[in-house]
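Student: let me see the structure of the following:
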Amino acid sequence: MSPQITAIGLLTLSNVFMTFAWYGHLKFKAAPLATVVLISWGIAFFEYCLQVPANRIGHSVFSTAELKTIQEVITLTVFAVFSVTYLGEALRWNHLLGFGLIACGAFFVFQK
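Tutor: Model prediction:
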């Protein structure tokens, strides 16, 4: 498998873990804060186990600015799906427009 595909795949998987670590506890507001912090750290461990290799592999074909941009676009995409499907929150037109503008900015990062 190409390093580009491997890096993007690992970044996507790491972002799923990251999103659950950062926002998954919002469905469990009655849980003690110390508990959700510890659980989030546990989830984040797996995120790092994917993120670090993704950046190592990806840096062989992408610049760090490109890697970070890919990461952010994946993060917004994973977050949008998570927000709607897991948290049941609607994405409004202004969210979509803002995400779209960020994606437009990402386009320019890859211009030579």
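Student: could you use CA atoms for every contact and neighbour count after this?
Tutor: Will do.
Student: hmm, residue 57 and residue 3 touching each other?
Tutor: Yes. Using C-alpha atoms under 8 Å, residue 3 is in contact with residue 57, at 6.0 Å.
Student: among those two, which residue is more densely surrounded?
Tutor: Taking other C-alpha atoms under 10 Å, residue 3 and residue 57 do not tie; residue 57 has more neighbours (19 against 16).
Student: any idea how far the more buried one is from residue 19?
Tutor: 22 Å (C-alpha to C-alpha, to the nearest Å).
Student: could you give the separation of stretch 25-34 from the chain centroid?
Tutor: 21 Å (C-alpha atoms, centre = their mean, to the nearest Å).
Student: what's in contact with that stretch?
Tutor: Outside stretch 25-34, the residues that touch it by C-alpha atoms under 8 Å, 6 or more residues apart in numbering are 36, 40, 87.
Student: ditto for stretch 92-99
Tutor: residue 76.
Student: what's the longest helix in the protein?
Tutor: With secondary structure taken from DSSP state H, the chain has its longest helix at helix 33-58.
Student: one more, please, to line up against the first structure:
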Amino acid sequence: MGFNVPTLAPIGLLIASNVFMTFAWYWHLKFHSAALWVIVLISWGIAFFEYWLAIPANRIGYQVYSAAELKTIQEVISLSAFALFAVFYLGEKLTWNHGVGFAFIGLGAFFIFKGPLK
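Tutor: Below you'll find the predicted structure:
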């Protein structure tokens, strides 16, 4: 069984892009004294690299996934990356409510990939 680029590469690229995007959007929450315009410029710089990963991920992935499937993959990865970031970088705690909400998102992803209902 070989490496299937159109199937697996988008997932790896989306994981990497979501790490960048999570940092771009939330890293500054620990730096309250920094000027907003500085935070925005730094975040744009970080997001630049996210685009260099996300765009090829979607372009390659569209060979084997529908647009809805690609978006679903991205959202599940995004939520996972954010949860890890919130716990390990921001020091927040995940609750049962978070778990239930994540489970519903996972259920939605299941229906995207296994649909349509008959």
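Student: before we move on, back to that, neighbour count and distance to residue 15 of structure 1 added to the contacts of stretch 25-34 of structure 1, as TSV?
Tutor: Below are the contacts of stretch 25-34 of structure 1 laid out as TSV (neighbours: other C-alpha atoms under 10 Å; distance: C-alpha to C-alpha, whole Å):
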residue	neighbour count	distance to residue 15 of structure 1
36	18	18
40	20	13
87	14	16
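Student: CSV for the residues you listed, including distance to residue 10 of structure 1?
Tutor: Putting these into CSV (distance: C-alpha to C-alpha, whole Å) gives the following:
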residue, distance to residue 10 of structure 1
36, 25
40, 19
87, 24
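Student: list just the nearest of these to residue 71 of structure 1.
Tutor: Top of the list for closeness to residue 71 of structure 1, among the contacts of stretch 25-34 of structure 1 and by C-alpha to C-alpha, is residue 40 at 19.8 Å.
Student: and residue 49 of structure 2, what's its match in structure 1?
Tutor: Under the alignment by TM-score structural alignment, residue 49 of structure 2 pairs with residue 46 in structure 1.
Student: so how far is residue 59 of structure 1 from the nearest residue to its match once chain neighbours are set aside?
Tutor: Excluding the flanking residues, the one nearest residue 46 of structure 1 by C-alpha to C-alpha, 6 or more residues apart in numbering is residue 17, at 6.8 Å. Taking C-alpha to C-alpha as the measure, residue 17 of structure 1 falls 21 Å from residue 59 of structure 1.
Student: who has more neighbours, these two?
Tutor: residue 17 (22 against 17).
Student: and the helix or strand where the more buried one lies, what does it pack against?
Tutor: Per DSSP states H and E, residue 17 of structure 1 falls inside helix 3-23. Contacts defined by 3 or more C-alpha pairs under 8 Å, 6 or more residues apart in numbering; DSSP states H and E place helix 3-23 of structure 1 against helix 33-58, helix 64-85.
Student: distance to residue 110 of structure 1 added to these, as JSON lines?
Tutor: Formatted as JSON lines, the helices and strands packed on helix 3-23 of structure 1 follow (distance: least, C-alpha to C-alpha, whole Å):
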{"stretch": "helix 33-58", "distance to residue 110 of structure 1": "14"}
{"stretch": "helix 64-85", "distance to residue 110 of structure 1": "7"}
